[in-house]
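Asker: Model the structure of this input:
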Amino acid sequence: MTDIISRPAPPRLAIDGDSRTFPVGRVFCIGRNYADHAKEMGAAAEAIFFTKPASAVTTDAALPYPTETEDLHHEVELVLALGDGGRIIASGVGVDLTKRDLQARLKAKSAPWEIAKGFDGSAPMGSLRLGEPPASGAISLSVNGVTRQSGDLAQMILPPAALLAELGRFFALQPGDLVFTGTPAGVSALVPGDQVSARIAGLPPLDFTLTERR
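Answerer: A predicted model of the protein is given here:
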């Protein structure tokens, strides 16, 4: 049987010190996994899950400011990369970009807000590092050299193993899945020209620049 269309190739992430790449399948995200971030958002500190399409993942060093927003927020996160059996085989640094004004309008109407989270290029990623993810260590994000987010991975309400167990209640986790594990406090707006640097101790860095809207 022949397909009627040609599917686009999946995004692929580089693996630090390895010639192989990681083909991205699904992207799962958890919200409110750091109590201080939940507090700053005026929400209860309880895990909520949402998804992004694979097209959200990007490794571009220059990202255009997206359409349909005037209030784009950054959220630095530890990202888990899953292999056979849904087990963690690597981890990296990611940023969840959010159209906060659009999200707020949708929340006010009790409407789904995935379009504020799942737009193309909304999940910048650095290279992955093979092995178990760090259980603790500094996680931070700076904009134009000024630190905005700073915390420790040990502050996660659901650490990686518990997070995957909870997510696994609803989905059969598969090779190629990425899991964004939540963000510490300090999320705020980005504007064109901003240089973003996201860091997690022991993992390859992530740097990108936000350019003018296309």
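
Asker: When you work out contacts or count neighbours from here on, use the C-alpha atoms and nothing else.
Answerer: Noted.

Asker: who's in contact with Leu97?
Answerer: Leu72, His73, His74, Glu75, Lys117, Ser122, Ala123 (Cα atoms under 8 Å, 6 or more residues apart in numbering).

Asker: give me every residue that touches the residue nearest the centre of the chain.
Answerer: Central residue of the chain (Cα atoms, centre = their mean): Asp96, 4.0 Å from the mean position. Asp96 makes contact with His74, Glu75, Val76, Glu77, Lys117, Ser122, Ala123, Pro124, according to Cα under 8 Å, 6+ apart.

Asker: Wait, the fourth one touches Phe180, no?
Answerer: To tie it back to what came earlier, the one meant is Glu77. Yes. Applying Cα atoms under 8 Å, one finds Glu77 in contact with Phe180, separated by 6.1 Å.

Asker: ok so, going back, tell me the most packed of the contacts of Asp96, by neighbour count.
Answerer: Val76 (31 neighbours; other Cα atoms under 10 Å).

Asker: how much space between it and Arg100?
Answerer: Separation of Val76 from Arg100 (Cα to Cα, to the nearest Å): 15 Å.

Asker: Then Asn144?
Answerer: 21 Å.

Asker: So which of the two has more stuff around it?
Answerer: With neighbours defined as other Cα under 10 Å, Asn144 and Arg100 compare such that Arg100 has more, 20 against 11.

Asker: Buried ones in the helix or strand harbouring Lys107, by neighbour count?
Answerer: According to DSSP states H and E, Lys107 maps onto helix 100-108. Residues of helix 100-108 classed as buried: Arg100, Asp101, Leu102, Gln103, Leu106 (neighbour count, 16 or more other Cα atoms under 10 Å).

Asker: Could you also give me the structure for this second sequence? I'd like to compare it with the first:
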Amino acid sequence: MKLVRFTAGDGAAQWGVLNGTQVQVTRGMGGEPTGETLDAAGVTLLAPAEPSKIVCVGRNYLDHIRELGNDTGDLPAEPGIFLKGPNTLAEPGGAVQRPDWTQNFHFEGELALVIGQRARNLTPDTALAAVAGYTCALDLTARDLQKTDLQWFRAKAADRFCPLGPWLETDFDPRDVRVQTRVNGQTRQDGRTAQMIFPVVDILVYLTRFVTLEPGDVVLTGTPEGVGPVGPGDTVEVEVSGLGVLVTPIV
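Answerer: The predicted structure is shown next:
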């Protein structure tokens, strides 16, 4: 199923199931149908998550480690984790303003997942059952400030630095899918999740040793090689095979 979070007219945010040209309204993410059906053309999609936190894995593809010059030692022994706040979410199709306080504003296309149930001390056998669905993410980064921030706070966690969407796909195998990023129609990133140093199951098992993941929390899984700068007038598309395309204009 494709789970969508949306507004209709001037109404409050709602959840539903996208079925062709119709949206069946539900009681929350993956909840029971309310009986109301809307025309999909008449709704505005929102980021398909209501997280308490967004947990991100950095440097999870070897070629990306190399392109940033971070391959001077052994491969990471454990996932490198950083956080974004709920303030970073941006809706699919929504514009993101290039900040005037960075001179090197980068795109990073990624596979993301949204947690569906409270998760602590997951095992390899139970990890994927905690996932409500998968989607596309754009991890926007002030690359110059990433080198000076103590914990990448400005570089990664400024407002609207995490476009997410367009929907959550519940029936999805994350082990070997294509992750592409295009800028103005030109392919800039083209990798596969099978190239991850730490696959999705390992990430979830690792995270939940230390942190309780709550329903609605988001996990970003890392970006392939090919990252680079964007500026006003550029349009970034992140496509994960089977999950649709996340479009983000930069203004």
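
Asker: ok, back up a step: and the residue nearest to the centre of the first structure, what's its match in the second structure?
Answerer: Aligned by TM-score structural alignment, Asp96 of the first structure pairs with Asp139 of the second structure.

Asker: As a check, name the ranges of all strands in the stretch 151-251 of the second structure.
Answerer: 162-169, 178-183, 186-192, 218-220, 228-229, 235-240, 245-249 (DSSP state E, counting those that start in this stretch).

Asker: how big's the offset between the fourth one and the first structure?
Answerer: By that I understand strand 218-220 of the second structure. For strand 218-220 of the second structure, the mean distance from the matching residues in the first structure following superposition reads 0.2 Å, by mean Cα distance after the TM-score superposition for the first structure.

Asker: With the second one instead?
Answerer: On the superposed models, the aligned residues of the first structure are on average 0.6 Å from strand 178-183 of the second structure, with distances taken as mean Cα distance after the TM-score superposition for the first structure.

Asker: cool, and the fifth one?
Answerer: Compared with the first structure after fitting, strand 228-229 of the second structure has a mean deviation of 0.2 Å; criterion: mean Cα distance after the TM-score superposition for the first structure.

Asker: That strand aligns to what range in the first structure?
Answerer: The aligned range for strand 228-229 of the second structure is 188-189, by TM-score structural alignment.

Asker: what's the matching stretch in contact with?
Answerer: Asp71, Leu72, His73, His74, Arg148.

Asker: so can I have CSV of these showing distance to Ile157 of the first structure and secondary structure?
Answerer: Converted to CSV, those look like this (distance: Cα to Cα, whole Å; DSSP: H, G, I helix; E, B strand; the rest coil):
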residue, distance to Ile157 of the first structure, secondary structure
Asp71, 27, coil
Leu72, 25, strand
His73, 22, strand
His74, 20, coil
Arg148, 21, strand
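
Asker: Can you flag the buried ones in these?
Answerer: Asp71, Leu72, His73, His74.

Asker: Nearest residue to the second one in space, please, no chain neighbours.
Answerer: Nearest in space to Leu72 of the first structure, with sequence neighbours left out and distances taken as Cα to Cα, 6 or more residues apart in numbering, is Lys99 at 4.8 Å.

Asker: what do you get for the third one?
Answerer: Among residues not flanking His73 of the first structure along the chain, Ala189 sits closest, at 4.4 Å (Cα to Cα, 6+ apart).

Asker: tally of neighbours for that neighbour?
Answerer: 17.

Asker: Contacts only, for whichever residue in the first structure pairs up with Thr102 of the second structure.
Answerer: The alignment partner of Thr102 of the second structure in the first structure, by TM-score structural alignment, is Thr69. Thr69 of the first structure is in contact with Lys99, Arg100, Asp101, Leu102, counting by Cα under 8 Å, 6+ apart.

Asker: how does it look with 10 Å?
Answerer: By Cα atoms under 10 Å, 6 or more residues apart in numbering, the contact list for Thr69 of the first structure reads Thr98, Lys99, Arg100, Asp101, Leu102, Gln103, Ala116.

Asker: Quick check: the gap between it and Gly126 of the first structure.
Answerer: Counting by Cα to Cα - Thr69 of the first structure and Gly126 of the first structure are separated by 25 Å.

Asker: same deal with Ala111 of the first structure?
Answerer: Counting by Cα to Cα - Ala111 of the first structure and Gly126 of the first structure are separated by 32 Å.

Asker: The two: who's more crowded?
Answerer: More crowded of Ala111 of the first structure and Gly126, by other Cα under 10 Å: Gly126, with 28 against 11.

Asker: so how many other residues sit close to the nearest residue to Leu145 of the second structure once chain neighbours are set aside?
Answerer: In this structure, Leu145 of the second structure finds its nearest non-sequential neighbour in Ala155, 5.3 Å apart by Cα to Cα, 6+ apart. By other Cα under 10 Å, the residues close to Ala155 of the second structure number 22.

Asker: how about Ala155 of the second structure, what's its partner in the first structure?
Answerer: Using TM-score structural alignment, Ala155 of the second structure pairs with Ala116 in the first structure.

Asker: which residues does that match contact?
Answerer: The contact partners of Ala116 of the first structure, by Cα under 10 Å, 6+ apart, come to 68-69, 72, 97-106, 122.

Asker: Can you pick out the most distant pair from those residues?
Answerer: Arg105 and Ser122 (18.6 Å; Cα to Cα).

Asker: can you give me the helices in the stretch 51-200 of the second structure?
Answerer: 62-67, 143-146, 153-157, 200-207 (DSSP state H, counting those that start in this stretch).

Asker: how much space between the residue lying closest to Val236 of the second structure once chain neighbours are set aside and Asp144 of the second structure?
Answerer: Computed as Cα to Cα, 6+ apart, the closest residue to Val236 of the second structure that is not its neighbour in sequence is Val183, at 4.7 Å. Remark: distance between Val183 of the second structure and Asp144 of the second structure (Cα to Cα) = 20 Å.
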